[in-house]
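> could you work out the structure for the sequence below:
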Amino acid sequence: MIKRIATAVVLIPIVLLLVLRAPVFLVAIVTGAVALVTVHEFLKLTEAYGVQPLRKPTYGFVALFFLLLVINVGQEKPLLSTDFFGIAAAFAAAIATFVFLTIAMRRESLATGYPGAAASAFGFAYVALPLAMLVQLRQQWAGAFLILYLLLVVWAGDIFAYFVGRSVGRHLMAPRISPKKTWEGAAASMIASLMIGGGILYYSASVSTALLGWGLIARRDGMFGLERPALLPLLAL
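Below is the predicted model:
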């Protein structure tokens, strides 16, 4: 527990400064590194199920995708770059399946090829693409606030899941994969996320004003950014 708290004390300020103040290209670089680590953990999980994923090709594909993202980021006006990013992400997801299947068919045992290619393609779509979308979101109006909102909601859920799971958790979710996670903790995580998320959203203008006053964000990075007419239709969704 002490190790968790110490890690949080060190990393949380760094993450917040990265999200709120760092240039978008640096956010893309760090997010790419996180994507590689996360994909690595995901592929380890698939191996526990007896699947043999394409490790090196997957790492290479994820790294190349984020390299192209770093090169492209900030080159266009944010609202105009969204369509391009959507097309690029869809193309990357489609081509990933083709690339991994082509490599997997060169294995001596074809029985392991398809599951391995499927695991690698799913890892890219499930892990790398959502993280890349955070980079895209960061360069939008109010992007910094929305990512901060997401982080706070996730952190709140994790904190409540940890303490509730340790204190009253009895029903295990996945004993072989994560022995300490319980359904009670999961329920606490959901409730905490909804409560914290609702509270932050309700006071979003005040939070944005405070962050602006402290010099942590520019005006376009707070909820003030959603005052722009071009984004108003999104608020009704």
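
> hey, let's count contacts and neighbours off CA atoms from now on
OK.

> in what helix or strand does Leu80 lie?
helix 78-104 (DSSP states H and E).

> residues making contact with the next helix or strand after that helix?
The element immediately downstream of helix 78-104 (helix or strand, assigned by DSSP H and E) is helix 113-123. Contacts to helix 113-123, defined as CA atoms under 8 Å, 6 or more residues apart in numbering, come from residues 39, 42-43, 46, 51-55, 58, 93, 96-97, 100-101, 104-105, 107.

> please generate a structure for the following sequence too, so the two can be compared:
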Amino acid sequence: MKQRIITAVIAGAGFLSLIIIGSWPFTLLMVALATIAMSELLKMKQINYFSPIGLLSFFLMWLLLVPEAIMSTDWLHINKFEMFLLLIILLLALTVITKNSFTFDEAGFVILSSVYIGFGFHFFIYTRFLDQGLELIFFILILVWATDSGAYFAGRSFGKHKLWPEISPKKTIEGAIGGIILAFTVGVIYTLFIPLFVSFVTTVIFIIVVSITGQLGDLVESALKRYYSVKDSGQVLPGHGGILDRFDSLIYVMPILYLLNLI
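Okay, here's the model as predicted:
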């Protein structure tokens, strides 16, 4: 527990400081975190980081992650998403060229992992540089943390009905509801002091979307770890596991907020 608290204080202070600073230090942090998260996924799949497929996985993820202003492909007369599509086609062709020593399953893993990590952290960067981006990022973080805390304490106090025992045996329906209630309470208080949306209805929708999809993002990573029979995604954060263990909710929430036009 002592190690867990020390890690949380040091890592949390550094993380929040770089969010406040913004600019290139924040962007570099996101690139570093996304790269570590991608390496954790590759390790689960037992793909060597420095193998051709491992390096291509990182490159695909960076294509989606890094803003156009920093990593432009204009000089190739092709945009990043066209290049991403071209590389997917080449990956699929590789399953034939290698006579299935590189399989369709591995190709699918590489593609889906790069989208999962790349877009998740990309929209974290995107949100930080919006008008009121700092306030919005902190709002999202507070909602995710409130959801986690509310779910934990409500689950311990009132939890009787399992939410999804095949994926995460300890999570309960009562805990999930408790997480949403605490997120709603904290979120409304936050927006009383820092208004972010024109209407209260939008605020409520935003809070509910973040709280529910944040919990779903946590379950997605739980399903992934259960499938690959690992307890934690990594050991980069002593007492807390890996980067994916800490950012699973956030990188799932961010693209959904973008798709719903909430950021």
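
> related to what we said a few turns ago, what subset of the contacts of helix 113-123 of the first structure is buried?
39, 42-43, 46, 51-55, 58, 93, 96-97, 100-101, 104 (16 or more other CA atoms under 10 Å).

> rewinding a little: could I get the buried residue list for the helix holding Leu80 of the first structure?
Applying a neighbour-count criterion of 16+ other CA under 10 Å, one finds 78, 81-82, 85, 89, 92-93, 96-97, 100-101, 104 buried in helix 78-104 of the first structure.

> and for stretch 54-73 of the second structure?
The neighbour-count criterion (16+ other CA under 10 Å) identifies 54, 56-67, 73 as the buried residues of stretch 54-73 of the second structure.

> filter those residues down to the ones in helices?
With DSSP state H as the criterion, helices contain 54, 56-65 from among the buried residues of stretch 54-73 of the second structure.

> wait, doesn't Phe206 of the second structure sit right on Leu262?
Yes - counting by CA atoms under 8 Å, Phe206 of the second structure touches Leu262, with 6.9 Å between them.

> the second structure: helices as residue ranges?
Assigned by DSSP H, the helices in the second structure fall at 2-21, 23-44, 52-65, 80-97, 104-128, 133-158, 173-193, 200-227, 243-259.

> against which helices or strands is the second one packed?
The reference is to helix 23-44 of the second structure. helix 2-21, helix 52-65, helix 104-128, helix 243-259 (3 or more CA pairs under 8 Å, 6 or more residues apart in numbering; DSSP states H and E).

> Tyr152 of the second structure is nearest to which of those?
With CA to CA, the closest approach to Tyr152 of the second structure among these belongs to helix 243-259: 14.7 Å.

> show me what that closest one is packed against.
By 3+ CA pairs under 8 Å, 6+ apart, helix 243-259 of the second structure packs against helix 23-44, helix 104-128, helix 133-158, helix 200-227.

> residues touching the strand ranked longest in the first structure, excluding its own?
When the first structure is parsed with DSSP state E, its longest strand is strand 178-182. Counting contacts by CA under 8 Å, 6+ apart, the residues outside strand 178-182 of the first structure that touch it are 165-166, 169-175.

> for those, which one is nearest Ile29 of the first structure?
Out of the contacts of strand 178-182 of the first structure, the member with the shortest distance to Ile29 of the first structure (by CA to CA) is Ala174, at 33.1 Å.

> so what's that closest one up against?
When contacts are counted by CA under 8 Å, 6+ apart, Ala174 of the first structure touches Lys181.

> cool, and Ile159 of the first structure?
Ile159 of the first structure neighbours (CA under 8 Å, 6+ apart): Ser189.

> same deal with Leu192 of the second structure?
No residues are in contact with Leu192 of the second structure under the rule CA under 8 Å, 6+ apart.

> counterpart of it over in the first structure?
Aligned counterpart of Leu192 of the second structure in the first structure: Tyr202 (TM-score structural alignment).

> if I look at its match, how far off is Ile191 of the first structure?
Look at Tyr202 of the first structure and Ile191 of the first structure: by CA to CA, to the nearest Å, they are 17 Å apart.

> before we move on, what about Ser204 of the first structure?
Ser204 of the first structure is 20 Å from Ile191 of the first structure, where distance means CA to CA.

> again, but for Ala8 of the first structure
Relative to Ile191 of the first structure, and taking CA to CA, Ala8 of the first structure is found at 22 Å.

> good, wrapping up.
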